[in-house]
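A.B. asks: Here is a sequence with its predicted model. Questions after.
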Amino acid sequence: MRVATSTAYSQGVTSMNTQNYKLNKTMLQLSSGKRIVSPSDDPAGAARVLGLNQAKSRTEQFQKNINTLKSSLQIEETALNGVVDTLQRVRELSIQANSDTYDASQKAIIGLEIQEHFEAITAFANTTNGNGEFLFGGFNSRDVPFENIGGVVNYNGDQGQQFLQVSATRQIASGDNGFDVFMNVRGSDNANPASTAPMSVFAVVKELETLLRTSQGTAPETFRESMSRTIGNIDKALGQIADKQSGIGARLNATESQENVNEDYLVQLATTLSETQDLDYTEAISRLEREQIGLQASQQTFTKIQGLSLFNFI
């Protein structure tokens, strides 16, 4: 069969281009460390890598959410610890004042200290996180949740509870709203002992302050009865805060457990990704050497083909 010079020339160019493409592809694989440089290299493998990277990205976002969640819960835990410490001090003072050995002026002085603790509890209730958001405002985290107007603390937040996604199928509450924490104590109001309406932690403390500062002229028996009821309210307030602290502790434990699960999953994803897309350097370097030799051979062959024209022999 007769082969034209142009055909041989074309075949030589094609051979060189093919060898050069293979060589460049191998060099790109070596420089990137990846076996799959483009989807056409391994369509099934490329689809699997895409899915694995998406799972990795989602899980990394869950870990970021967990860090935010842990920070928020820890700040809330610190704030409630401060409330508990303050209430315990208030309780100590109330027991101390509930004695016939203290006269009205001494009780009034204790009442002044109670007032300071009242302000402290209000400040704890208006605690913010690192982003300037109020912990106890519910969904309304941008506005001050508790406002003291003439000794009466009003709640301006809502009863919502914010959650953060920590896995594909799990959410954990990042805080508690102020109504559930501070405004719903099942106490007994001295002004209306028969009432079953809930009291706020602030009202409980303010009631104690009022009792101590206005004890002048109050019958001892009436005073002790009112103080006993108020001390009972303080105990209920402490119990309610303790319940919230227990809930925070449980959520922190759950968060840390999920964090470990996510970390293990990320390790598994990294291993699978490596097995799917990472390059076998030993094989690739050996292939590179073969392809370099192939390209050199194609170039040498093409050089000889260029010299086969009959005009070179005239």
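C.D. replies: Okay, I see it.
A.B. asks: can we go C-alpha only for contacts and neighbour counts from here?
C.D. replies: Will do.
A.B. asks: In contact with residue 138, which residues?
C.D. replies: 157-162, 176-178 (C-alpha atoms under 8 Å, 6 or more residues apart in numbering).
A.B. asks: So which of the residues you listed wins on neighbours?
C.D. replies: residue 178 (25 neighbours; other C-alpha atoms under 10 Å).
A.B. asks: Leaving out the residues flanking it, which one is nearest to that one?
C.D. replies: Excluding the flanking residues, the one nearest residue 178 by C-alpha to C-alpha, 6 or more residues apart in numbering is residue 136, at 4.4 Å.
A.B. asks: That neighbour contacts residue 177, doesn't it?
C.D. replies: Yes. Between residue 136 and residue 177 there is a contact under C-alpha atoms under 8 Å: 4.6 Å.
A.B. asks: Find residues that contact each of these two.
C.D. replies: residue 157.
A.B. asks: nearest to residue 288, of the contacts of residue 138?
C.D. replies: residue 162 (56.4 Å; C-alpha to C-alpha).
A.B. asks: Mind jotting down where the helices sit in this structure?
C.D. replies: 5-32, 43-97, 104-125, 178-182, 201-213, 220-277, 281-306 (DSSP state H).
A.B. asks: Which one of those lies nearest to residue 193?
C.D. replies: helix 220-277 (8.8 Å).
A.B. asks: residues near residue 31, how many?
C.D. replies: Neighbour tally, residue 31, other C-alpha under 10 Å: 9.
A.B. asks: ok, now residue 150?
C.D. replies: 6.
A.B. asks: related to what we said a few turns ago, now render the contacts of residue 138 as JSON lines, adding distance to residue 114.
C.D. replies: Formatted as JSON lines, those follow (distance: C-alpha to C-alpha, whole Å):
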{"residue": "157", "distance to residue 114": "25"}
{"residue": "158", "distance to residue 114": "28"}
{"residue": "159", "distance to residue 114": "28"}
{"residue": "160", "distance to residue 114": "31"}
{"residue": "161", "distance to residue 114": "31"}
{"residue": "162", "distance to residue 114": "33"}
{"residue": "176", "distance to residue 114": "26"}
{"residue": "177", "distance to residue 114": "25"}
{"residue": "178", "distance to residue 114": "21"}
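A.B. asks: Presented hereafter is structure B, for comparison with structure A:
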Amino acid sequence: MRISTTQLFGLNVQQMNNQQSELAQLYQQIASGQAISTPSDNPLGASQAVQLSMQASELSQYTSNQSTALTSLHAEDSTLSSVSNVLQSVNTQLVHAGDASLSDTNRGAIAQDLIGLKNQLLGLANANDGQGNYLFAGFQTTSQPFSTNAAGTVTYNGDTGVRSIQVTSSHQVAVSDSGASVFLSVAAVGTTSISAGSASNTGTGVVGTVSTLNASNPANQDKYTITFAGSGASSTYTITDNTTGTTSAAQPYSAGSAITLGGQSVSITGAPAAGDTFTVTPATQAGTDIFSSIDAAIAALQTPVVGTAGSANLSNSLSTAMQKVQNAMNNVVTVQASVGGREQELQALQTVTQNSSLQTQSNLSDLTQINLTSTISKYTMTQYALQAAQQGFVKIQGMSLFNYIN
């Protein structure tokens, strides 16, 4: 096949142009460190790079969300530990107040200590996460959840909302618990019914704590009233199930003997007077506001004790308060255990997300960044090839038949 001079020149020029274009592209890659500068460099690779970049950005956001969630949960966990300590101090003071040798003045001093502990508890209930968001306000994070009126009664101003943060593409984690669930509730498991004596009792009967005999007995959810009649050896009592409206036949009273109420029992000591009443109420119905429970104990301690009946009423009040505090402590421990579980979950997710992020960045780097040694080597080889082509073209360009005609 005959190749004309024009074709020969065109082929050589085209080859040199291609080499110069490749050389320029290689130089640009060396200068930028990127294998893909424009989608046209590698359309498939560019598409994959976009997807990997989006995935990396998403993982980065989840990492940030996980850190934010963990910070909030750490703050709540620490605050709940302090709440447990305060409630333990309250319980200790209530036990001390039950010392029969104390005077009204001594009990008044204990009441002042309880007021201080209540204020500490109120401060913890209004704690924030360090960023101005109240921990126990529900969704009302910028409003103080608990306030005190002129009478000293604590009121909850938040809601029952639970804030959550998206920590993976398919999972959210709760980063808060409402003040209602922490300070105004009792746990569904591990609580006992509350026994109490009427403030109008005139005898010396003191009710004990409730013992659970059969936790699965549905009658444990009923409220009971124990009413006494007669006195001395002829003292009797009846049991009224206020939920069903039934009343048992009168039974003889024996101080300290167990009185069965469904799947639970309670004992009463001392000598109740005719007309004295005692109640046993499920924990969820007996008043679950811990602030109100402390207020009731303070009021009982500030009331002068008159006679044996007054001592019995004080003992009943303190016993009731201690039972409620114990249930409140159990509730706080339950909430704190839930917080701890969420913390562990987030720490595990952080590890998984970090590994995924590193892998994604590695894949993106492999796709978009050059191997500098290999690229420089290829650049040098292309440069030599271009120089050889240019030198060869110069010689071909100088070839002519007329050079051999004399």
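C.D. replies: Nice, I can see it. Keep in mind it's a predicted model, so treat the numbers as computed, not measured.
A.B. asks: TM-score of the superposition?
C.D. replies: TM-score of the superposed chains, computed with TM-score structural alignment, normalised by the length of the first structure, equals 0.88; 310 aligned residues with a C-alpha RMSD of 2.9 Å.
A.B. asks: any idea which of the contacts of residue 138 of the first structure is closest to residue 19 of the first structure?
C.D. replies: residue 162 (60.2 Å).
A.B. asks: Does that closest one touch residue 141 like I think?
C.D. replies: No. In this structure residue 162 of the first structure lies outside contact range of residue 141 using C-alpha under 8 Å: 9.8 Å.
A.B. asks: quick revisit: show me the one of the helices of the first structure that comes nearest residue 131 of the first structure.
C.D. replies: That would be helix 43-97 among these, by C-alpha to C-alpha, at 10.1 Å.
A.B. asks: how big's the offset between the closest one and the second structure?
C.D. replies: Taken against the second structure, helix 43-97 of the first structure registers an average deviation of 1.0 Å after superposition, with mean C-alpha distance after the TM-score superposition for the first structure.
A.B. asks: Show me what that helix is packed up against.
C.D. replies: helix 104-125, strand 163-167, helix 201-213, helix 220-277 (3 or more C-alpha pairs under 8 Å, 6 or more residues apart in numbering; DSSP states H and E).
A.B. asks: Residue 368 of the second structure -> the first structure?
C.D. replies: With TM-score structural alignment as the criterion, the equivalent of residue 368 of the second structure in the first structure is residue 277.
A.B. asks: What count of nearby residues applies to its match?
C.D. replies: 18.
A.B. asks: ditto for residue 39 of the second structure
C.D. replies: 12.
A.B. asks: which residues touch the residue nearest to it when sequence neighbours are not counted?
C.D. replies: Spatial nearest neighbour of residue 39 of the second structure, chain neighbours left out: residue 46 (5.3 Å); criterion: C-alpha to C-alpha, 6+ apart. Neighbouring residues of residue 46 of the second structure by C-alpha under 8 Å, 6+ apart: 36, 38-39.
A.B. asks: Using JSON lines, lay out those residues together with distance to residue 131 of the second structure.
C.D. replies: Formatted as JSON lines, the contacts of residue 46 of the second structure follow (distance: C-alpha to C-alpha, whole Å):
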{"residue": "36", "distance to residue 131 of the second structure": "42"}
{"residue": "38", "distance to residue 131 of the second structure": "43"}
{"residue": "39", "distance to residue 131 of the second structure": "43"}
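A.B. asks: lining up those residues with the first structure, which overlap?
C.D. replies: Checked against the first structure using both residues aligned by TM-score structural alignment, their matches' C-alpha atoms under 8 Å, these keep these contacts: 36, 38-39.
A.B. asks: Which single one of those is nearest to residue 117 of the second structure?
C.D. replies: For those, the nearest to residue 117 of the second structure is residue 36 (66.0 Å; C-alpha to C-alpha).
A.B. asks: any idea how far the spatially closest residue to the closest one that is not a sequence neighbour is from residue 56 of the second structure?
C.D. replies: If the residues on either side of it in the chain are set aside, residue 36 of the second structure comes closest to residue 368, at 5.6 Å by C-alpha to C-alpha, 6+ apart. Per C-alpha to C-alpha, to the nearest Å, residue 368 of the second structure is found 14 Å from residue 56 of the second structure.
A.B. asks: Same check on residue 324 of the second structure?
C.D. replies: In terms of C-alpha to C-alpha, residue 324 of the second structure sits 51 Å off from residue 56 of the second structure.
A.B. asks: So which of the two has more stuff around it?
C.D. replies: residue 324 (27 against 19).
A.B. asks: Please pull up the equivalent of that one in the first structure.
C.D. replies: Checking TM-score structural alignment: residue 324 of the second structure goes with residue 233.
A.B. asks: I figured its match was touching residue 204, is that so?
C.D. replies: Yes. Assessed by C-alpha under 8 Å, residue 233 of the first structure is found in contact with residue 204 at 6.4 Å.
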